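> Okay, sequence plus prediction incoming.
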Amino acid sequence: MSEQLPNKKKRWPYVLGGIVLLLVVVVAVALWRLDAFLLQRARLEATKFSQTLGRPVEIGDISTQLVPHVGVEVENVVVGAAEGEQVPLAELKRLDVSVALWPALTSRGQDIQVKNAEVSGLTVNVVRLPDGTTNVSRLMEKLDPQQPPEEQPPAEEQPTDLSAVRVDRAALTDATIRLIDRSEAQARELAISDLDVEVKDLRAGKPLEVLLHAAVLAQKQNFHITLKTTPLPPTLIPVPERVVIKSEPIDLSPLGPFLGPDVGLQAGTLSADWTAELGAAVPGGNGPTKLQGGLRAQGLRFAGAEGGKALDMLLDTDVTGDMKTGDLSLGKLLMELGPARLTGKGQVKGLLTEKPAVQDFELVGQNLDPALLAEYYPPLRKQLANQIAGPIGLVVKGGGTQEAQALTAEMDLTPVRLRIPEQLSKEAGTPMQLTARLTGAAASGGALRFDAKANLAGVDMRPGLLLDKRPGQTFTVDTAGTYQPASGKAPLKVDLSRLNVALLESTLSGKASVALAGEGAKQTTTFSLALKSPRLDADELLMTDEEIAAVAGPAGAPKEGEEAPEDPKRFNGMRGDMLFEIGALRMSGMELSNMVAELKMVDDLITVERFTTGVYGGTVSAGGSSVRLGPPAAQRPFELKAEVRGMNVAQALSDRVPRKVLDGKFDGQMNLSGVGYEMESLKERLVGAIDGNLLGGAFVGLDIPAAVSGPLVKALPFAGKALNSEGVTQLAEQLPFGVTIKNGVAQLSKPITWTRPEAAMSFDGGIRLDGTLDLAGTVNLGPPLVQKLTLGRATPSEPIPVALKLTGKAWSPEVTGLDVKPAAVAIAKMAAAGAATELLGDKGKEVGKIITGGTDAAKQAAQAEVEKRKQEAAEKAKQEAEAARKKAEEEAKKRLKGIFGR
């Protein structure tokens, strides 16, 4: 027994070795099965992707690794050729990615260390086919229809914190771009080869350096770019700090066919030796800015150039500057683009201080004529779309006294012809100049002070379909203020302490400011504007509908193929206050006086904080009104809240009706809401109420008592005399009324009643927004009037009622539904009773009572007619409301149908 124990103890290494071997086998089998599974899935996805690309996609092999690093290696990926292309689009020999396992496990995914990510042996074949297209352009055309429709971009989220990610090395090595030209009988092949891109030690808090080297149409590397950034933030979004471009002379002629016919490059060479220390010149950068060296492109010849002209391009710089202090030194600045030339020299020190110093500073542009450049580079004509032609004059110089130096910039566009669609136009030779002067900072390190003047006399603003400003008419702008660039969290801000505008015969003066903060969907624009004018003629300044139609076509109707409607959320992020004070304003034929308007804007909502003005002999205040600018004009919701005092009704209606309707003055309140400004929309969607008093009023165009008297006299069994019509119905000295507006009808809240010496009148019903009357009521003829109509034969003891309706347009009313029979019978009986009394004395009085039966019959008949009319009006209103409800339901069903596509 004792001899066997040592043997047993010696067996444990074999057992342990067996276990280890078993684990290795298990892991190997697991990795083998994992590799097989991943390869199967990848090839399945590649097959689906092949259908999208219209060309085969193949994956050779996938292998994974778990220790000591988690890694994956993909080999021999091929994106094949489509029909007629003969060579694959792309080939990849190997993709290798490895991530440190232990830090990822112990940190639960919070520490991701990519040890290496390398793409090697990538070859991209760009083939120019016999029809002049390329395999790349064909691929893009196939992918374009498959793009999903654009959706509203989601609201921006906070940038992702990637400080846990570290990449020790990422590289693209030994890549090749083959350029194969099969458009001619003899195929040609070029290459951008030996392409290497390498990034090392990518992590938050460390600067990033990217190196790119390539052999462009050469046997060895001849093109080099180095990019260095500031220390990366937690988001790993880089801020460039230094860019170096070096290139030996490269013949660009062979590349021409692959740039496509839109470019049309036929010849040219490129060389570069340029270094840019960007510093604070880029957002987020710091320190001075330096530009050294240059870029040169010579003998660039493009298809269609006039006379085969060759274009030379040159950038030669020795420039240093400091954005914090406003220092700028132009040791050399030369930019040449064919005949166009920009040169600079001299120094500016302390531009962002209170007292800048300028030494022999000059920046001059010569032959800056886009149309002239298009003679060398014909595609520029299409890009310009005939919008600009003629030399632009540009001169920036130092000036001022020794104690107050400044930079003055002058731009002269007088020789230039402009055609900016939907904005403006200008003929060559008509005046257009801009002069700006920079005079240092408002305080040390503060905002930059400036003043500027613009003369736009030669500009035609009518293409913008707003201002009726023609060439030769006055248009000048004179401003002064400060400019504060964005810095850190501080927004870009412009303050205009002086803003003077002279436009035609009108002048405006005031101040303004604007601040831009944030980016993308979170960008906010905060502004303020305060303007004053002694007199402003908006009817003179703004184009009429007829003028707009003459420029833009009938009613400015959109043409087929025009751009989609503007985004209703285009005003999101706008925040501002506006104040307008105008002594006299003419607008839409109205003469407003002492107008004060204080408005607030939040996104697309404009709210009237305060509005007062004199108009039509009275005053109007409209605080609390609002409108939304986002929807199209025909769909913009608005709310109008106004108080009116002493407004002359005849003047207010004079431009809106063909003939006078009402006289008198109006005191009251309006509370209305609706959608759109066109009458058709208002008829359906305007709702609200108007309440007030009409003082000293008269209904012009119809003498109601006279209109009743004629038919009444004719219905009498004896001769009478109708009233001579004066064409006017005098109303009460104070006529209170209220209307509710709905479904295109202004309905009286309660009957309006007034009494004149000759008659008392009462009406109920409504008036449509197009001016159509629908009023039913009674006219109570006073005893003196009845006596006058009957030539003294009948003198009733109380008024005689007559029922009638007023229809037609308000400016051309008609009396309809007039029922004079009950009144005529009552009056005839009264006349007979009067005759009996005259013949029989007191006995005749008793006979008269029996004959007449009083005036009760006439009253009852009139009242019955009024009730009948009320019932008819109520039934009509009910039918219209039901029709409106059904229409709304139909519109809702149509919208749902559009949403669900059924």
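Thanks, I have it.

> all contacts plus neighbour counts: C-alpha atoms, from now on.
Will do.

> middle-most residue in this structure, spatially?
By Cα atoms, centre = their mean, the chain has its centre lying nearest to residue 570, at 3.9 Å.

> from memory that residue sits against residue 630, does it?
Yes. With contact defined as Cα atoms under 8 Å, residue 570 counts as touching residue 630 (6.9 Å).

> Overlap in contacts, the two.
residue 604 (Cα atoms under 8 Å, 6 or more residues apart in numbering).

> Grab the nearest non-local neighbour of residue 464.
Leaving aside its sequence neighbours, residue 464 sits nearest to residue 423 (Cα to Cα, 6 or more residues apart in numbering; 4.1 Å).

> Could I get the contacting residues of that neighbour?
Residue 423 sits in contact with 461, 462, 463, 464, 465, where contact means Cα under 8 Å, 6+ apart.

> could you redo the last one with a cut-off of 10 Å?
460, 461, 462, 463, 464, 465, 466, 467 (Cα atoms under 10 Å, 6 or more residues apart in numbering).

> Can you show me the strands along the stretch 1-150 of the chain?
Along the stretch 1-150 of the chain, counting by DSSP state E, counting those that start in this stretch, strands occupy 57-65, 69-79, 90-100, 112-128.

> Pasting the second one now:
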Amino acid sequence: MMSQQPLKKKRWPYILGGVVLLLVVAGAIALWRLDAFLLERARAEAATYAKQLGRPIEIGDVSTRLLPSVGAEVENVVVGAAEGEPVPLLEMKRLEVAVALWPALTSGGKDIQVKNAEVSGLTLNYVQLPDGTTNVSRVQDKLAEQPPAEEPADEAPTDLSAVRVDRAAITDATLRLVDRTGAQPRELAINDLDVEVKDLRAGKPLEVVLHAAVLTDKQNFHVTLNAAPLPPSLIPVPERLVIQSEPIDLTPLGPFLGPEVGLQAGSLRADWKAELGAAVPGGNGPTSLQGGLQARGLRFAGAEGGKALDVVVDTDVSGDMKAGDLSLKKLLLELGPARLTGKGEVKGLLSEAPSMKDFELVGENLDPELLAEYYPPLRKSLANQVAGPVGLVVKAEGTQQEQALNVDVDLTPVRLRIPEQLSKEKGGPMRLTARVTGAAASGGALRFEAKTDLGGVDMRPGGLLNKRPGQTFTVDTAGTYQPESGKSPLKVDLGRLNVALLDTTLTGKASVAMAGEGAKQTTTFSLSMKSPRINADELMVEDEPESEGKAPTEEPPSDPQRFKGMSGDVHLEIGALRMSDMDFSNMLVDVKMKDDLITVERFTTGVYGGTVSASGSSVRMGPPAAERPFELKAEVKGMDMAEALASRVPKKVLGGKFDGQMNLQGVGYETESLKERLAGAIEGNLAGGVFFGADLPAVVSGPLVKALPFAGKALSSEGVTQLAEQLPFGVKIQNGVAQLSKPITWTRPEAAMSFDGGIRLDGTLDLAGSVNLQPSLVQKLTLGKVTPPEALPVAMKLTGKAWSPEVTGLDVMPAVTTLAKLAAAGAATSLLGDKGKQVGQIITGGTDAAKEAARAEAEKRKQELEEKARQEAEAARKKAEEKAKDKLKGIFKR
């Protein structure tokens, strides 16, 4: 028994080995199933993308591993050829990713260490097809057909500080260029393309290296990009860029650049290094550019006389944007005959006492028309918009105590044809001169003065200013410029801003400050201007009416968020302003803007013999013009209504002086929109009012006299109706219809009048009421036969346009009956004496019948108006519901 004990003890290695073997087998089976599952999912996703791209996508294999690191390999990926294409778009032999397992497990996925991420054997085939398209352009067209993805919400950059990549690379990649446009296919290649990044992590500098063999078997093109230590977002800030290339013959590339370029010959060589510093957003430190590039003997199809173009960039430039230092040891830019040369240095430009030495920047033969002789496609790209030499000179001058940079840009010899903006003939004055004299005492802001002369420019093509060539247009400014630095925004202050345009002069000041980028950018501005006189009708181009049968031009939709981040204020003082045939005086305006909301803090002006104040009004500028909501709050004093309406109606409508308040809300500016959506109230008083539309007592007297059973005489019409000396009224506006809050009533010696109802925005009347003829007027109309004991009412309606009203519903019969009875009673009294009076009372029944008829007509008319208002409100509600449904349908369709 003692001899068998050791044998039992030796069984455990076998058991352990069996367990390990079982785990290995189980792990292998699990990985095999995982690989199969991942391959199936990858191919399913590939099928979806294949439909979007219009070409097959194949994935050869997917394999995973868990030890010693978590990894995955994807092999033999092919984005195939579409119909008519000879080769696949893209081929990739292998993609390998390896992630350290233990740190990922122990940190709960918060520490991701990518040991290696490498793409090898990548080939991109760029094919020019016989129809002139390329396989890449076909892919772009397919992608453009896809519905646009929703833009992500404005969020802070993702914190990726837990991610570390030891190495990421593309190795042995190839870009094949295949030309199938000719009788014989041609091929070129950029081979041996390698891109590598090492030790990518937050807090570490970044270096990206690219090497490629361009049109040769040996790597001859090299690019190195260095970035500052990466932030937690891993978004790099470039610090250094180096480009080096051995001489490359560009001639074989010509067919692949297309006939629109027409390159026939040329070579390229580069040896250029840039220390970017503060010249890039987020960068710091000095900037320097050293070395350059040379593109020699560039010949293009159609060049005049077969001229060859040499492009040379040779720089030895350094500077510090924060200090305002710039040194031009060498600056040469050549484009054939065009040259830009610089020399000298500037120090401390952002200080109060800059120093300058032999500084000069000069442009020669900067003429696009001349360059087009070497490079004909320039004519098409410029569309013949610019021709003639541009003069550019920047020089330093002044004493040691006061040095300055003078800038002179002269476009006088240039012909300009900028569509829908401006035009100018050669010789027409167009010049900018500026003087920079160093930083101001406060904050290191650069001081400058600038004058612009646009006398030779025709601004009418822009559709805004009616400024012809030869007319005055100058801008004279002086101020400071503060570049963006750290938390300080870019800021421009114009302490002097003088504008002379035709006969108009404006003086004032302005400022603008910009901070942040993209969706987080903020813009703050301020503008204050004064002018003794502005004739806007003379300055502005009149809108041309749309031709018959021609569809109106539709403006492209604007981004409703385009004003986000904008804020500022505007102050205007204008002695006299003529605009839209209206003459304003002593105009004072204070406006504030916050995002798209514009609020009028103060607006006062004299107009039409009175004054108007619109303080508290507002409008939102974000929505399209037809959908912009506004609120108008205005107070009017002493406005001459005849003058105010003269330019808006074909005939006189109303006279008198108006005092009142308006509080209106609406959407859009067009009449059709306001008819449906204008609402609010107007309260006021009309002093010395006159209605020029009709002489209402005379209008009533004609039919009345004609219907009498005895002879009478109608009033001769004076064409107007005198209103009360003081006529208070109130109007409520709903769905574009102005409805009287209560009937307006006034009494004249000849008649008392009362009307209720409303008026539409197009001037259509919808009023009902009565004209109550005074006893003295009735006596006159009946040639003394009848003198009623009280006013005699006659019901009527006013419809049609206010300047040419129509009298309808005129019911004179109750009044005629009353007058006939009164006449009979008068005759009975004359014949029978006191007994006749009793007979007369029985005959007439007083004037109650006429009164009752008028009251009945007024009640009927009131009910009609109430029903009409209810129907219009219901129609507007249904229309708004339909619009809302259409918008919801549009949203869900997207």
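Sure thing, it's come through. Fair warning: this is a prediction, and the values are worked out from it, not measured in the lab.

> circling back: under the alignment, what does the residue nearest to the centre of the first structure map to in the second structure?
Alignment note: residue 570 of the first structure maps to residue 562 in the second structure; criterion TM-score structural alignment.

> Which residue comes closest to that match once chain neighbours are left out?
Computed as Cα to Cα, 6+ apart, the closest residue to residue 562 of the second structure that is not its neighbour in sequence is residue 622, at 7.0 Å.

> which one in the first structure is aligned with the one you found?
In the first structure, residue 622 of the second structure lands on residue 630 (TM-score structural alignment).

> would you say that match is within a helix?
No. Secondary structure assignment (DSSP: H, G, I helix; E, B strand; the rest coil) places residue 630 of the first structure in coil, not in a helix.

> burial count for it?
Per other Cα atoms under 10 Å, the neighbour tally for residue 630 of the first structure reads 19.

> What is the equivalent residue in the first structure for residue 636 of the second structure?
By TM-score structural alignment, residue 636 of the second structure lines up with residue 644.

> For whatever helix or strand that match lives in, enumerate the helices and strands it packs against.
If you go by DSSP states H and E, residue 644 of the first structure is part of strand 637-648. Secondary structure elements in contact with strand 637-648 of the first structure, counted by 3 or more Cα pairs under 10 Å, 6 or more residues apart in numbering; DSSP states H and E, are strand 605-615, strand 618-621, strand 626-628, strand 662-675, strand 687-700.

> Would you format these as a markdown table with distance to residue 347 of the first structure included?
Conversion of these to a markdown table gives the following (distance: least, Cα to Cα, whole Å):
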| stretch | distance to residue 347 of the first structure |
| --- | --- |
| strand 605-615 | 48 |
| strand 618-621 | 57 |
| strand 626-628 | 51 |
| strand 662-675 | 59 |
| strand 687-700 | 67 |
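
> Turn those into CSV, columns for mean neighbour count and distance to residue 764 of the first structure.
Converted to CSV, those look like this (neighbours: other Cα atoms under 10 Å; distance: least, Cα to Cα, whole Å):
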stretch, mean neighbour count, distance to residue 764 of the first structure
strand 605-615, 20, 30
strand 618-621, 20, 28
strand 626-628, 21, 32
strand 662-675, 20, 17
strand 687-700, 20, 15
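
> looking at these, which is closest to residue 785 of the first structure?
Nearest of these to residue 785 of the first structure, taken as Cα to Cα: strand 687-700 at 19.6 Å.

> quick one on the thing from earlier: run a quick neighbour tally on the match of residue 636 of the second structure.
For residue 644 of the first structure, using other Cα under 10 Å, the count is 20.

> contacting residues around it?
612, 614-615, 618-622, 665-670, 692.

> rerun that using 6 Å as the cut-off
619, 620, 667, 668 (Cα atoms under 6 Å, 6 or more residues apart in numbering).

> Now do the same for residue 838 of the second structure: its match in the first structure.
Match for residue 838 of the second structure (TM-score structural alignment): residue 846.

> Neighbours of that match, how many?
14.

> got a list of what the residue lying closest to the match of residue 636 of the second structure once chain neighbours are set aside touches?
The shortest distance from residue 644 of the first structure to any non-neighbouring residue, by Cα to Cα, 6+ apart, is to residue 620 (4.7 Å). Neighbouring residues of residue 620 of the first structure by Cα under 6 Å, 6+ apart: 612, 613, 643, 644.
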